[in-house]
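Asker: Based on what follows, work out the 3D shape:
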Amino acid sequence: MLISKKCFRMTCVIMSLFMILGILTNVNVKVTFADTKSQNLLDNGDFENVNDSSWSARGSAEVSYTTDEFHAGKRSLKITGRTKTWEGPIKDMTSILKKGGTYHFAVWVKYNDGPSTKAFNLQFENIILGTASYASAGSVNAEKGKWTLLEGDYTVPNNSNLTKYSMYIEVPYKADDQVTKDDTMDFYIDDAAVTQTASIDYQRNILQLKKVFKNYFPIGAAINPDLIDSSNIHAKFINYQYNTIVAGNAMKPDALEPTEGNFYWKDADKIVDYAQKNNMILRGHTLLWHNQVPSWFFTDPKDSSKPATRQQLLGRLKTYISTVARRYKGKVYAWDVVNEVLSDTSGLRGDSENSKWKGIIGDVDGDGYDSDYIELAFKYAHEADPNAKLIINDYGLESSTRKMNEMYTLVKRLLKKGVPIDGIGIQMHISMYSPEVKQVKECIEKLSSLKKYRSGFTVQVTEMDMSIYSGSSEKQKDATNDILLQQAYQYRDIFNVFKEEAKKENLSMVVMWGNSDDDTWLDNTPVKGRKDAPLLFDRKLQAKPAFWGIVDPSKLPVQRHEAYATEGTPVLSDTPDNLWGVAKSVDADNFVKGKSGATAKIKTMWDSKNLYIMANVKDTTPNKKDGIEIYIDKNYDKAASYQSDDKYYDIYSHKKGSSKITYKAELVKGGYTLQAVIPISDVKPAVGNKLGIDFKVKDYNKKGKLSSEAVWNDTTNKQRKVPANFGDLILQNESKLTYAIKGTPVVDGSIDKIWGNAAAAETNKLVQGTSGSTAKVRTMWDEKYLYVLADVTDNNLSKKSNNSWEQDSVEIFIDQLNDKATAYDSNDGQYRINFDNEKSFGGNCDTADFKSATSKTATGYIVEAAIPLNVLTPKAGDMLGVDFQVNNDEDGDGTRDSIATWCDSTGMSWSSTSNFGNVLLKNN
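Answerer: Predicted structure coming up:
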């Protein structure tokens, strides 16, 4: 990943969702905090007794009782004099907590100086055989001036060599030379409580992943050394469910060689021994990375202020890889030799993205490519362990066609050069909202096709998890039954692809990044204090719906998918109204009869009187009986049987047959279109209301026999009996629409006269922050380009951050075919231009033909750009999907303070086109 993958044991508890004697039950489940009303094991947790001296300070900090601030009562504990991040209050818990016991910890924290928000961590220091180790129990993002609850669960190791264990509070770690005054502010704690909770255990009477997928691929989990102590229940659980493990952090360079020539093997050896003892496959992660690598690698050994030379860095790389790979020769099945070398914009990661490898080593062999550090890393690894599978590993390959293609091109070139690369690792840190399943399939098949250049070449899924969040703009939310069910179906669909690709010998392994939700790096990442639930087992090691989704989907209840109806009144005519271009479609492509046949993309719109439906049906075997059934639950009572408001309607491709609603059918090449109108005025529709709905496409062969049925939602095929199995149709406001006039401006960063008649869209939707920079955006078009002119209001221009998205900049998102899909495909692109005309890209951009120019103004800056229209031949009347975004570093500190968009309020325009607005191409 882009940031360090440290696993945290965090605060929220996902109660067991199901499973009594192996049977799924439907229970409402939320990520909630553990009960804190039980007996408090701490004396003087309210800090009212000033004679109690059981709390002390770490480092140079000091603790004292104070009446200046308090959460309750009259006093709190104040922490002052801090000079390092880890300095703060600490309390010895050895005589209070039992080894092996599981406890809930809660304490209120407050600070009054420094940044507007600050993360606080609740930690444990354990002394085992005289050596300190550290574990996380909780974290929270506190707001300045407000008392905030910091809490979490922790199990004390049941280790006979554990002689002392203490609880302490700190802010996130920084190296001493990176600490600022914002890290060392005074703070207060109050009302601390520790309560015992039930110990966790795993289910021994459910299916085992390693047996379910035995005929497909090994399945594993990332682990850390503390999880496999003999006293830790996770050690038995991991061996019960998985047959493969990978070290989460213990085999990274900063863990193995923190200072030059001084290797630390204890934690890595412990993981290797565990794998050997339990006959498990072991992956090694990772030999070369730009993160979690000590700074000494890149500095002159005699003067750390100077960079290392090419020879020095190559010597260190060879020594490191040779030493590590030879030590574990024959014990590590596969190594992630290089990790995350692809840039987030294009090419290989460089200095601007915190990687020094390419810049220092460069083009050693003079072939015109600066990938030599990658080639040599594989060469050194192969020399050290010729039998290990050697993998190049990266994230986002399944989500970004550009990145996938760049990986394919890079590896193809290196394989043809003879570099011993045995496979590509697709990390698969994804969301339950994206990518689309078809993208995962396309990615595996594209990358695995490289096996024609090397025998045994393979693709592996190396770090899979599935966040319940759409992105960093979402705040913490409850993991409700509906959310966990949606996650389960996404896991089901993706694992179906995995099994299919394994049968084709394209995929050889799947590894989860964590064994259960209590061991996920996504707690606090990318949002401090936010908890996630991305894995197959919950924080109590109980199987989640996601587990059943991949081992036995029949145990899952029907999922109610969501569709969105845009407000509008399309005209029913032979040619579908252009207004349909603003609506999102859903796919009726889940076969409940047959395995292939007709499918449909279906859009809906609404007004105060009617629900409008348009279906584009693909059908290669036309028959007069072909058609669609529409099912509707008007009052959304989700009843178990039909009520008076529940209806279904048959409409036919040849408009022959009876129907109680108005509709129009048109045969087109490759299928037919259907437009229908259903009266809904009786339920007084309004924005935000929901209707129950489902669709079924019925396909008859040329002999008139029903050959297939494909539905949108209810895969149990009980639409005529159970309205509760319909999907949800949410009534939305009309979709945003702007107009592009025809014309060809000069792209020079100025507002030429030709722009005078162009319509303006305003980025007035704040996705982040409460105020900030905005822009008026105009568009034009010709036969080659969509032109964009953004006039940005910004009173303090900044590009201090190395991250392009945190610089003052404009982002232009385009969906040329206006698919409004949940993930990018080949016609979607993200173009980012900062005020100095420095460009970066995401999605699938035509960077060669893209043009832009910028200029500074008295009130901000102007961005003018030409976006290539390379997927369609544009003409008046075409509707494109677009959105515009303004990034703003208000105070110039290198951190993005606000995001303003024209249309999408989710903050996910970089990965999903589903919430884009629309631009209609018009003649002058």
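Asker: drop to CA atoms for contacts and neighbour counts, all remaining ones
Answerer: OK.
Asker: Which helix or which strand is home to the closest residue to K446 other than its chain neighbours?
Answerer: Among residues not flanking K446 along the chain, Y408 sits closest, at 7.6 Å (Cα to Cα, 6 or more residues apart in numbering). Here Y408, judged by DSSP states H and E, is contained in helix 401-416.
Asker: so where do the helices sit in the chain?
Answerer: For the chain, the helices defined by DSSP state H cover 209-212, 233-241, 253-256, 266-277, 310-327, 357-361, 372-384, 401-416, 437-448, 481-503, 545-551.
Asker: out of those helices, which comes closest to K765?
Answerer: Checking the helices of the chain against K765 by Cα to Cα gives helix 481-503 as the closest, at 26.2 Å.
Asker: From the chain's centroid, how far away is that closest one?
Answerer: 15 Å (Cα atoms, centre = their mean, to the nearest Å).
Asker: Give me the buried positions along it.
Answerer: When neighbours are counted by 16 or more other Cα atoms under 10 Å, the buried residues of helix 481-503 are found to be 481, 483-499, 501-502.
Asker: can you pull the contacts of the residue nearest to K446?
Answerer: Neighbouring residues of Y408 by Cα atoms under 8 Å, 6 or more residues apart in numbering: 446-447, 450.
Asker: one step back: export the helices of the chain to a markdown table and append columns for distance to F47.
Answerer: Output for the helices of the chain, formatted as a markdown table (distance: least, Cα to Cα, whole Å):
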| stretch | distance to F47 |
| --- | --- |
| helix 209-212 | 49 |
| helix 233-241 | 35 |
| helix 253-256 | 39 |
| helix 266-277 | 38 |
| helix 310-327 | 50 |
| helix 357-361 | 52 |
| helix 372-384 | 56 |
| helix 401-416 | 55 |
| helix 437-448 | 54 |
| helix 481-503 | 40 |
| helix 545-551 | 43 |
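Asker: Following up with a second sequence; could you model it the same way so I can compare the two?
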Amino acid sequence: MLRNKTKPSLIYLLIVLLVLPNGLKPLLKLQAQDQTSQFTTIFQEDFATELESVSHSGEANLERVKREDNSGSEQYALHVSNRSANWHGVDLRFSSIGLEDGATYKITVNGFIDADEHTDPGALVLVQNIESYQGLYLNAPMEQGKPFTLTGTYQADFSKDEAIRIQSNDVGREVSFNLTEIVIEQDNSVDNETENPVDQHPPAESFKIIDFEDGELQGFEPRGSSEHLTVTDEANYTEDGQYALKVEGRSNTWHGPSLRVEPFINLGKEYQISAWIKLISPESSQLQLSTQIGSGDGASYNTIDSKVITSEDGWVKFAGTYRYNSIGNEYVTIYIESANNSQASFYIDDIVFTETDADEIELETDLQPLKEVYADYFLIGNAVSISDLVGQRLDLLNMHHNLVTAENAMKPSYAYNTARQFDFQAQDELVNLIQQQDLALHGHVLIWHQQTAEWLHTSDDGLVLSREEALANLRKHVKTTVEHFGEQVISWDVVNEAMNDNPANPADWRASLRQSGWYQAIGADYIKEAFIAAQEVINENNWDISLYYNDYNDDNQNKAEAIYQMVKEINQEYAKEHNGEQLIDGIGMQGHYNLNTNPENVRLSLEKFISLGVEVGVTELDVTAGGEHAPTERELQAQAYLYARLFQLYREHAAHISRVTFWGLNDATSWRSAQNPLLFDRNLQAKPAYYAVIDPDRFIEEHEADEQEANLDYALYGTPKFGAELDSVWFDAPVLPINRYQMAWQGASGTARVLWDEAYLYVLFQVSDSELDASSENAWEHDSVEVFVDENNEKTSFYQADDGQYRVNFLNEATFNPAELEASFESLTHVNEDGNGYTVQMKMPFRTIEPVADQIIGFDLQINDGHNGSRQSIATWNDLSGQGFQDTSVFGHLKLLQDSENQDLYVTINENEQTPVFPSQTITVRGYHFTLALPADLPPHTTITINVLDQLDNPISAQGLPLIKRGDVIDVKLELPTGYEAYQGEFILTLDIDSLAKSPVIYYLNEQMNQWQFKGGVIDPTSDTISLEVPSFSSYGVFELNVDQIVADLETRLEQLIKLVAQFERHGGAITELSQQIEEFKQEVNQLIEQDEQLSHLLATLLNQVANLEERLTEELNKVTPVDPNEAQRDELETSTPKSTDSVVAGQDGERLPDTATTLYNWLFLGSAIMLLGIASYRYQSKKSKRVEIE
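Answerer: Alright, predicted model coming up:
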């Protein structure tokens, strides 16, 4: 009996010793704490005296009051009111309450809610650590008229936190509360040097798909104050459902439906996020699915998926993944917005938020730090928000950088509260965190036309303020902000993005300025006045702070010249009055580049600015590559090559460069995340670009420059009729997305469709833009669309007789380059009734060619976004250089197709080349014999790309068994039109078989598991091919299994099963249970044979069935407890075989079958198993020459 009692304890002890990282140490330590733990009170506040150690957070009012508690007794309390955000509350700063770095504390907070204070279900009062929000999370319900108590432990970490905050969750953001006592006790028993803070964020709850079928909002809330969210039966995506959420009444681009998701998050995990969206208005608009992490000024905003869709597309799936390494201050949302249309309306349905199987990430700590490589050249910086200053993101930041720029928090609009008073509290929290990390800080930004309080230069009725009033506001804003942050910053962007793009006359810099609110109220000298105001504060305090002018598209030579002329004149004028001193110390080159950027243009601009005698900062560097969050290897290499070229250039001019700042830590959090622009990928792993930056000379030596291929798309044969109602023939043509932005600012976007006949080229534009403007004297600065045509596609650097540029604004006013293009040109425009965009139909004659099917012409499309008399954005289909008005080499390619009814049925395409395909076609790849037959209902405008996979890295089956490649292996990518992403059809894949194949089968690659899954196939021995019908595509290939290995595994398994049966009988197991287990096994195997499976797969599946039976018998055996210790030991010896289906286990030398194996059921089982194995082996050898069909 003693032995039976102690055995579980010994097993438990063994588990502890083997599994826990430090063996018994935590358990022994826990026992010691229970016996000797002592607490010392280091802070206690009952509010009986005046407040000294507490301060308010946000706009909360703190008032010491004397009132009755809920029991009727009088007591002092701290009344916390005037709350409008979850983080508004009470701060206990470490320096005020005497906390020590690394010490562990027990925290207790008591309070109550007034009886007349309204509370909503789900409202919580919280205690958290500021700023990391990790390691302390205490909560209690906020209930009307009831007390609350919060208690828990926290280990102080001065490198991450500076205060303890008492606040609420978002549901309780407006609830006033009372605090009656705060007690903080130090735990003297804890070894604080070895303990780490414990994340107290609760485990994730399960997320249920939101389909609105109950008629409720399901937690969705509007992000702004104007939009309306309504559950409606006007539209529905859910199968057999009725309802969706309608979103309308938006008045700002960031408005939209928002859902809190932090309860469903496990920190560090990756999540698949998706929503189905149907556009209502306008006819075309950009929409995006995003996630917000944290609240207030320090929040980060990350795009998950972005698309331009049309109202004709129906339901479109927006989906992507995001890894949550931080949950901010317990505030995380997913939301849908339109980045460039403030009035777009839409439906949403079937929202999914699920954890993926992706492993948690580990930082590559063995990488060479960027800041060390360039320590002798310039500072290495990055853009940050609160979420970047905690956990792995902070580790990566500190490893590679020595300077940061606040991505959003220090922009002008965040300096004020709702009462239009200065309020730097949120910014101070971010700055304090940065200071704790010993990172230098660059201030961004003082004066800007975006993210600025309009009332600083414009009255509430929309009229521009007088010069005197606006100038006074400008000076006060600049001086107050600079003085507040002082020498916590090393430099400031004083004025940001004041210059128009590609100005026509850059020598006249004043005429080249953006017509911003500041410009309209004050005039061109607002720039100089802003620098003077900042410099006055710096001089008064004798600070060493550099002042910068900052702008994008710095590689455009016209824009660079205008900036050069402006800085030169302002500095010369200031020097005359101030003893030769400069006013503008530096020029910030933002560096938002793409794969078409010419590094020589960057060099020209850089050297032009250096010649002024100012320093240069590379302030927001990123290089876009690819799209849809999935760059190709070629795009990654091209991106790396450009980074290498740039850093060669920066290093060459390092004496004049103060810093190089990347605009984001990794692709997932970049403002251009879909285009993968940074050095580290979505999982914080180094990309080729990192290695190019570390050693640019070596990278360039080992790689070749990649010429970027121009876009190729298609025009369909057809002649549309122009009218208010669009001719249905338009909708047979492919959709061309116009979403490549030549500027950093991303404004109006849209789509186009192209038709052709023997005389004309026809283009339909559908533009999404809620603010239309044609006030500029320059036609290219109106809200307008443009078509570029190079009929002979010679790609010359200048216009020839066959080339042309056509422009039409939303008022149907046309301009041409050259002017004679007006002959025979026609256009028709229509502005959407809701003002959300416009449509343009254009008809352009072919002038120098007689077009024929399959001919390719040079072609491009452009959308200009006018705003307040200037062009704030340019979106194109192909060109990113902005030179299309004079250089046809930057155009894309347009192929003229026959109508879909006259397409060839058998088509040969090039490998790795995206090609349009049509229903019922059979596709093959040049140089190969495999074929792909397309279904008759294939959606229109589908394209296909096929790659042949010659080299495979140790392919394995879903059972973990090695596979042998025995034929073609291909990767097929189908690009389906918007709205058809979920399409599945009857594709017939026919692959070649190698001559060495004995039992080939088609397998499908499960990319998430990196395993090949059995699919089957129909073998045709006359052609040595195997065919399979598949519903959709990824990677498919011909493989076979190593049958000898499988048979050896089966023999070992059968021997093990007989041992289990012997044990089962010896310990008194019910014979009926055993009979049932064996009978189920035989039925399963017989069913496999009846299905006529391919034999190698049958053997592999039989192996799995044997392993399953072994597990079932083991479970039955475990229900029987051995009565004799010797029997238990014998059992352990007999069943010591591991249970992996992937390994062959040898039996003990000299071991024989147990005597009880001669029982009736053992012989029945053994005979059945051997018979099945024999049948399978025989059929495997005999069927090679036969045609075998796999179901």
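Asker: so where do the strands sit in the stretch 201-350 of structure 2?
Answerer: Taking DSSP state E, counting those that start in this stretch, the strands of the stretch 201-350 of structure 2 run over residues 221-222, 228-232, 244-248, 257-260, 270-281, 284-293, 300-310, 315-323, 332-337, 345-355.
Asker: ignore the last one, the stretch 601-750 of structure 1
Answerer: Listed from the start of the chain, the stretch 601-750 of structure 1 has strands (DSSP E, counting those that start in this stretch) covering 610-618, 627-633, 646-652, 662-668, 671-679, 690-700, 706-711, 727-732, 737-742.
Asker: and for the first one, what span of structure 2 is it aligned with?
Answerer: This points to strand 610-618 of structure 1. Against structure 2, there is no aligned range for strand 610-618 of structure 1 (TM-score structural alignment).
Asker: Show me what that strand is packed against.
Answerer: Using 3 or more Cα pairs under 8 Å, 6 or more residues apart in numbering; DSSP states H and E as the contact test, the elements touching strand 610-618 of structure 1 are strand 599-606, strand 671-679.
Asker: That strand versus strand 662-668: what angle between them?
Answerer: 20 degrees (axes from the mean of the first three to the mean of the last three Cα atoms, to 10 degrees).
Asker: now the second one
Answerer: An angle of 150 degrees separates the directions of strand 627-633 of structure 1 and strand 662-668 when computed by the same axes, to 10 degrees.
Asker: quick one, strand 627-633 of structure 1 and strand 690-700 angle?
Answerer: 160 degrees.
Asker: name the helices or strands packed onto strand 627-633 of structure 1?
Answerer: If you count contacts as 3+ Cα pairs under 8 Å, 6+ apart, strand 627-633 of structure 1 packs onto strand 646-652, strand 690-700.
Asker: what's the angle from it to strand 671-679?
Answerer: Angle of strand 627-633 of structure 1 versus strand 671-679, following the same axes, to 10 degrees, is 30 degrees.
Asker: what stretch of structure 2 lies opposite strand 627-633 of structure 1 in the alignment?
Answerer: Using TM-score structural alignment, strand 627-633 of structure 1 pairs with nothing in structure 2.
Asker: Can you give me the buried ones in that strand?
Answerer: 627-633.
Asker: just checking, what residue in structure 2 corresponds to Y202 of structure 1?
Answerer: By TM-score structural alignment, Y202 of structure 1 lines up with L363.
Asker: deepest of the helices and strands packed on strand 610-618 of structure 1, which one?
Answerer: Of those, the one with the most neighbours on average (mean count of other Cα atoms under 10 Å) is strand 599-606, at a mean of 24.
Asker: which of the helices and strands packed on strand 627-633 of structure 1 is buried the deepest?
Answerer: Sort those by mean neighbour count, taking mean count of other Cα under 10 Å, and strand 690-700 sits at the top with a mean of 25.
Asker: so where is stretch 945-961 of structure 2 in structure 1?
Answerer: Under TM-score structural alignment, there is no match for stretch 945-961 of structure 2 anywhere in structure 1.
Asker: quick one on the thing from earlier: take the strands of the stretch 601-750 of structure 1 and write them to JSON lines, including distance to N590 of structure 1.
Answerer: Below are the strands of the stretch 601-750 of structure 1 laid out as JSON lines (distance: least, Cα to Cα, whole Å):
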{"stretch": "strand 610-618", "distance to N590 of structure 1": "14"}
{"stretch": "strand 627-633", "distance to N590 of structure 1": "14"}
{"stretch": "strand 646-652", "distance to N590 of structure 1": "19"}
{"stretch": "strand 662-668", "distance to N590 of structure 1": "23"}
{"stretch": "strand 671-679", "distance to N590 of structure 1": "18"}
{"stretch": "strand 690-700", "distance to N590 of structure 1": "9"}
{"stretch": "strand 706-711", "distance to N590 of structure 1": "5"}
{"stretch": "strand 727-732", "distance to N590 of structure 1": "13"}
{"stretch": "strand 737-742", "distance to N590 of structure 1": "32"}
